[in-house]
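*Asks:* turn this into a structure:
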Amino acid sequence: MECKLELSVFRFDAKTDFLPYYKKHFITIDRSLSVNDLFALIQSEDCSFDYPKGKLAALKINGKALFSDASIDGIITSFGKSLTLEPLNTKHVTKDMIINTDDFYKSFALIETLVDIKDKALFEQYIIYHYASSVLDLIEGFQGDALFAFAYDMMQKHPERKREILEIVANEHTGVFLHVRLCKKIYPCGADVEKKITELKNEVMKLRPFANPLVEKFSHYIDLL
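*Replies:* Model (predicted):
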């Protein structure tokens, strides 16, 4: 079944533009298709538009981070037919929906020596969690929720490296206690990831049985953003 969508699409080319802007599109699309297909239709109307491809391609729709293989039907059910399409992080844009992900992989580097190289593919599957967090733009060097979920997974896979992993994420300035709940910022809600991060915090508390009250206060404040 086809439907008509009203889109506000983020546009910015780091090579030529001074400021970003939003371009309006009215697209008719079959509800059974995906956001990837929607991107292709936008590009057919404006050949200068660009977007990420591949299984890890992702974006934000109405402020929520998601992978672009999500179905249009599900998007309409959750968000309606008036949609704002943005890259995962507007501060790291290179071209329209494409961003520089160096900071994401910099987080992986913190734990890289403790895991197998093939584990990197699992880390990459958490990319939307990294860019969904409000903390990322507020705390320089924030390790990110992708790393925290991945760290939990790696403790299960490499229990002999558990203490070393926990020491990394226990950093009171950039680590796991700056995490804030992401359910309202992810589509669909990542309850399983929240559970992993909560259990990771509990493991850190066993290793270091104290909490920084300022960190906890900051976390509660960011939760409201």
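*Asks:* C-alpha from now on. contacts and neighbour counts both.
*Replies:* Will do.
*Asks:* my read is Ser44 is in a strand, agree?
*Replies:* No - assigned with DSSP: H, G, I helix; E, B strand; the rest coil, Ser44 falls outside any strand and is helix.
*Asks:* for it, give its distance to Leu38.
*Replies:* 10 Å (CA to CA, to the nearest Å).
*Asks:* and the longest helix belonging to the chain, how far from the chain's centre?
*Replies:* Looking across the chain with DSSP state H, the single longest helix is helix 191-207. Distance of helix 191-207 from its chain centroid, counting by CA atoms, centre = their mean, to the nearest Å, is 18 Å.
*Asks:* structure for this one too, so we can compare:
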Amino acid sequence: MIKELQVELFRFDSKVDYLPYYKTYTIEYKQRDTVLSLLNKINSIDKFGFEATVDFNIKINNLYMNVNELIVNIVDATSNEFKIEPISIYRATQDLIIDKKDFLEKIVTFKEYITPMDMDEYAKNYELDYYASNTYDINRDYIGDHSLLIASDVIEQNPKLKEDVLKFISNVDNGIWYHTSLQNRVFNYDTSKEHKIKSLLSMLPKVTYSGISASTNIKTHHADISQFFEGFNIASFDGLNKNSSSSMIKESKANYVDISLKYEDLAPYSTLVSKNFSLKIAGNILIQAKDENADFIVVRGKSDVMLFDGEQKRIEKAVGREINLPVISQEQFVKLLEGEKNSSLLGFDKHKVKISFL
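*Replies:* I've put the predicted structure just below:
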């Protein structure tokens, strides 16, 4: 069966363009067509910069992937409207082609431990692990998840190098502490890579810290709604485990503000070496919700409220922008839906950002 895709394609020539722009296309595709075949079809209509090989990587609808992925699988996971971009807009040179110098230079830092042939293999296989990281968007000096995966291989193959390699990857300015999970950013992500990185973290000296939780599992019962939010715009932060409150928000008759950063990792280990890194991640989430006209954001639980609400003044300073966005937990939202209006019973009297809609 032949179906149609609506495509927005990133266009940019670093030699002549000041800003990127997008061109739109309607493209037909079949069940077994890949992203590469899609790019080839567009290129036959309108020439643009990309590499017509199965090793090429791009970003579609905020998911990073290889062009060998099937179009139907991406449609099932997202929609039939594709926004196609390079894996790093920051390093784009010609449309979907980027300058990979920074990625390759960080592989070369392991030259004492790996062969030139190994370097070529890592360059071919670990490109997405570097550019898809949310950490890369915030800290360009980050050594990259590809470096952590190389480090894991080096230690596994030669345990005598363990201390040297761990010292190298645990730099307080750009090391492993700033890692953020790729599981919600890379299409069909190989989770064994995340296990390797967590194994590296477990090899480092244990440090007790009072930072944000690495994971937050919130259980909220189904609300018996008596108080609706019709006319409100409500966003959510659902975290790595996708503890989504989207259905509750939609049931409340509010407009659900679907932000692309809702499944991000808050980098809990970064609090061991940096006061501001997690604040910047939280700030980007709040700014996106604010810019999408959210009246407030629903987060997972108390730990998130402590960060997004309790630290919002510090967050504003870290990102250099006023935010002033109310933050409530899923549990508080359920109570609101069930008709509770007492600010102190809801815990809103303890919030730093005033809940103005009560």
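*Asks:* TM-score of the superposed pair?
*Replies:* For this chain pair, the superposition-based TM-score is 0.90 by TM-score structural alignment, normalised by the length of the first structure; 222 aligned residues with a CA RMSD of 2.1 Å.
*Asks:* coming back round to it: flag every buried residue along the longest helix of the first structure.
*Replies:* 193-194, 196-198, 200-201, 203-204 (16 or more other CA atoms under 10 Å).
*Asks:* between Ser44 and Leu38 of the first structure, which is the more surrounded one?
*Replies:* Leu38 (19 against 11; other CA atoms under 10 Å).
*Asks:* mind checking how far the helix or strand encompassing the more buried one is from the chain centre?
*Replies:* Assessed by DSSP states H and E, Leu38 of the first structure sits inside helix 35-45. Chain-centre distance of helix 35-45 of the first structure: 21 Å, with CA atoms, centre = their mean.
*Asks:* repeat that for stretch 195-215 of the second structure.
*Replies:* Worked out by CA atoms, centre = their mean, stretch 195-215 of the second structure lies 19 Å from the chain centre.
*Asks:* can you give me the strands in the first structure?
*Replies:* 2-11, 21-30, 58-61, 64-67, 82-86, 93-95, 98-99 (DSSP state E).
*Asks:* follow-up on the earlier one: and the helix holding Leu38 of the first structure, which residues are buried?
*Replies:* So helix 35-45 of the first structure, judged by 16+ other CA under 10 Å, has buried residues 35-39, 41-42.
*Asks:* for the residues you listed, give me CSV that also has distance to Leu225 of the first structure.
*Replies:* CSV is the format used below for the buried residues of helix 35-45 of the first structure (distance: CA to CA, whole Å):
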residue, distance to Leu225 of the first structure
Val35, 27
Asn36, 29
Asp37, 32
Leu38, 29
Phe39, 29
Leu41, 33
Ile42, 31
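*Asks:* and these, which is closest to Glu112 of the first structure?
*Replies:* Asn36 (31.0 Å; CA to CA).
*Asks:* show me the contacts for the equivalent of the closest one over in the second structure.
*Replies:* Residue correspondence to the second structure (TM-score structural alignment): Asn36 of the first structure is matched to Leu36. With contacts taken as CA atoms under 8 Å, 6 or more residues apart in numbering, Leu36 of the second structure has the following neighbours: 52-54, 67-68.
*Asks:* filter the residues you listed to the buried ones?
*Replies:* 67-68.
*Asks:* any chance of the contacts of Leu36 of the second structure in TSV, with distance to Asn61 of the second structure too?
*Replies:* Below are the contacts of Leu36 of the second structure laid out as TSV (distance: CA to CA, whole Å):
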residue	distance to Asn61 of the second structure
Ala52	20
Thr53	21
Val54	20
Val67	14
Asn68	16
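*Asks:* show me which of the contacts of Leu36 of the second structure is closest to Thr271 of the second structure.
*Replies:* Val67 (36.0 Å).
*Asks:* right, and that closest one touches Asn57 too?
*Replies:* Yes - with contact defined as CA atoms under 8 Å, Val67 of the second structure counts as touching Asn57 (5.8 Å).
*Asks:* wait, Thr271 of the second structure touches Leu279, no?
*Replies:* No - here Thr271 of the second structure lies out of contact with Leu279, judged by CA under 8 Å, at a distance of 9.5 Å.
*Asks:* just the strands in the stretch 251-358 of the second structure please.
*Replies:* 255-257, 296-299, 327-329 (DSSP state E, counting those that start in this stretch).
*Asks:* make JSON lines from these and add distance to Tyr25 of the second structure to it.
*Replies:* Shown next, in JSON lines, are these (distance: least, CA to CA, whole Å):
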{"stretch": "strand 255-257", "distance to Tyr25 of the second structure": "26"}
{"stretch": "strand 296-299", "distance to Tyr25 of the second structure": "34"}
{"stretch": "strand 327-329", "distance to Tyr25 of the second structure": "39"}
